[in-house]
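Undergrad: Have a look at this prediction, sequence included:
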Amino acid sequence: MLYLTLPLAYLLGSLPMAILVARVLGLPDPRTTGSRNPGATNVLRYGGKAAAALTLAGDVLKAVIPVGLARGLDADPLIVAGCGLLAFLGHLYPVFFGFKGGKGVATALGVWLVIAPAVAGLLIATWVVVAAVFRYSSLSALVAALAAPLYVWWLAPIDAYVLLSLLMSALLVWRHRTNIQKLATGQESRIGASRSG
């Protein structure tokens, strides 16, 4: 049963919540609009707050469910971390949509909400502070990603979880490489702007 949580985590992570929400609400496919990223930030820009909130909640829950199940079954931290990583990878590389997914910010948050709620709280606070000061969603995500391994090492210093944080943070930075280029050239969209970013 414990090992079944691993493929379940990947399959749940592969559910493209932004695309599903867009279809249910009659919105354009997020892969063809705005930044073309199937994530809550892009949905917010063209679909509004309700659609973005549904997308965000879905992307968080698809990590919370399998990781929470593994924790509920009293799994070893390595299995729990494996579930978190596979849910995250499912979002980045979904089997249902040609392995082309989102950037993983909300799904990573869902992982930490179960494993270490205090870490999740600090990540949210980091994102909010950076967003309030600089008004860039991508920059906020990047700073939170870089801070995550430090928070985990401080509050949940278990080898499997520290390794998980390093892997997810490295992938988050990689997935934001286009945003990093736009930030460097001043072309990145600020929060509240309608232009793609």
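TA: It's in. None of these values were measured; they are calculated from a predicted model.
Undergrad: Please make it C-alpha for all contacts and neighbour counts, starting now.
TA: OK.
Undergrad: Please identify the buried residues of the longest helix along the chain?
TA: In the chain, taking DSSP state H as the definition, the longest helix is helix 49-72. Going by neighbour count (16 or more other Cα atoms under 10 Å), the buried part of helix 49-72 is 51-56, 58-71.
Undergrad: and here's the other structure:
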Amino acid sequence: MEKAIVLLLSYILGSIPTGYIIGKIKGIDIRKHGSGNPGTANVYRTLGKWPGIITFTIDFFKGLIPTLIAYKIYPENYIFIIATGFACIFGHIWTIFLNFKGGKGVATSAGVFMALLPIPTSLAFLVFAIAVWLTKHISVGSMSASITLPIFCIIFKSPKPLSIMAFIVCAMIFYTHIPNIRRIYAGKELTFHHQKEEKNGR
């Protein structure tokens, strides 16, 4: 019963639509701007750097805190720890508060894996930063980080259950980024400074 409650609370916490709430504080419905997604990237492009950073940070901790708690309570129970992480991620992607249409799952997944695999996750963050710097697309950075995380897990000989989890989450991230992939191939994907360019008339 205790585990079921933790999983339920993890899903509900993951479901909190940070980007949507910040958009409302700023007087807009973030789903009606930019890409229409209530995640970090669209908040950053639409509302600016600090709203984007705040969104990412809160979404990151939505994954980090429940996973750390599960890990501390049941350090040897990988099934429960992984289930807790997935509950957070599922809540972020399929939030009960926005008709099951949430973010892409990147920030919350990052929090989950930072709790479980800090070194591989830190390296994946580095890959993300390099990819965004080279391409100017946050989506490319997110997918690059997600695909390299399982590789880093193998290199650092992470526990097999967590490595498998990393592969599954990688597939989920690519699934949530299908619209981005289509826009990239069509040459229509927004850059992270898209809104700034529009305001400057460029």
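TA: Sure thing, it's come through. Please read all numbers here as calculations on a predicted model, not as lab measurements.
Undergrad: Show me what the longest helix of the first structure packs onto, helices and strands only.
TA: Under the contact criterion of 3 or more Cα pairs under 8 Å, 6 or more residues apart in numbering; DSSP states H and E, helix 49-72 of the first structure touches helix 5-13, helix 17-25, helix 40-47, helix 77-92, helix 105-115.
Undergrad: Mean deviation, it versus the second structure?
TA: Compared with the second structure after fitting, helix 49-72 of the first structure has a mean deviation of 0.9 Å; criterion: mean Cα distance after the TM-score superposition for the first structure.
Undergrad: between the helices and strands packed on helix 49-72 of the first structure, which one is nearest to Lys182 of the first structure?
TA: helix 40-47 (15.6 Å; Cα to Cα).
Undergrad: now that closest one against helix 49-72, angle please.
TA: Between helix 40-47 of the first structure and helix 49-72, the angle comes out at 160 degrees (axes from the mean of the first three to the mean of the last three Cα atoms, to 10 degrees).
Undergrad: which residues touch the nearest residue to Arg23 of the first structure once chain neighbours are set aside?
TA: Spatially, and ignoring its direct neighbours in sequence, Arg23 of the first structure is nearest to Asp29 (7.3 Å; Cα to Cα, 6 or more residues apart in numbering). Counting by Cα atoms under 8 Å, 6 or more residues apart in numbering, Asp29 of the first structure touches Ile19, Ala22, Arg23.
Undergrad: which residues sit in contact with the residue nearest the centre of the second structure?
TA: By Cα atoms, centre = their mean, the mean C-alpha position of the second structure lies nearest to Val106, the distance being 1.7 Å. By Cα under 8 Å, 6+ apart, the contact set of Val106 of the second structure is Ser142, Ile173.
Undergrad: how about it, what's its match in the first structure?
TA: In the first structure, Val106 of the second structure lines up with Val105, judged by TM-score structural alignment.
Undergrad: Counting neighbours, what do you get for Leu86 of the first structure?
TA: Residues lying near Leu86 of the first structure (other Cα atoms under 10 Å) number 26.
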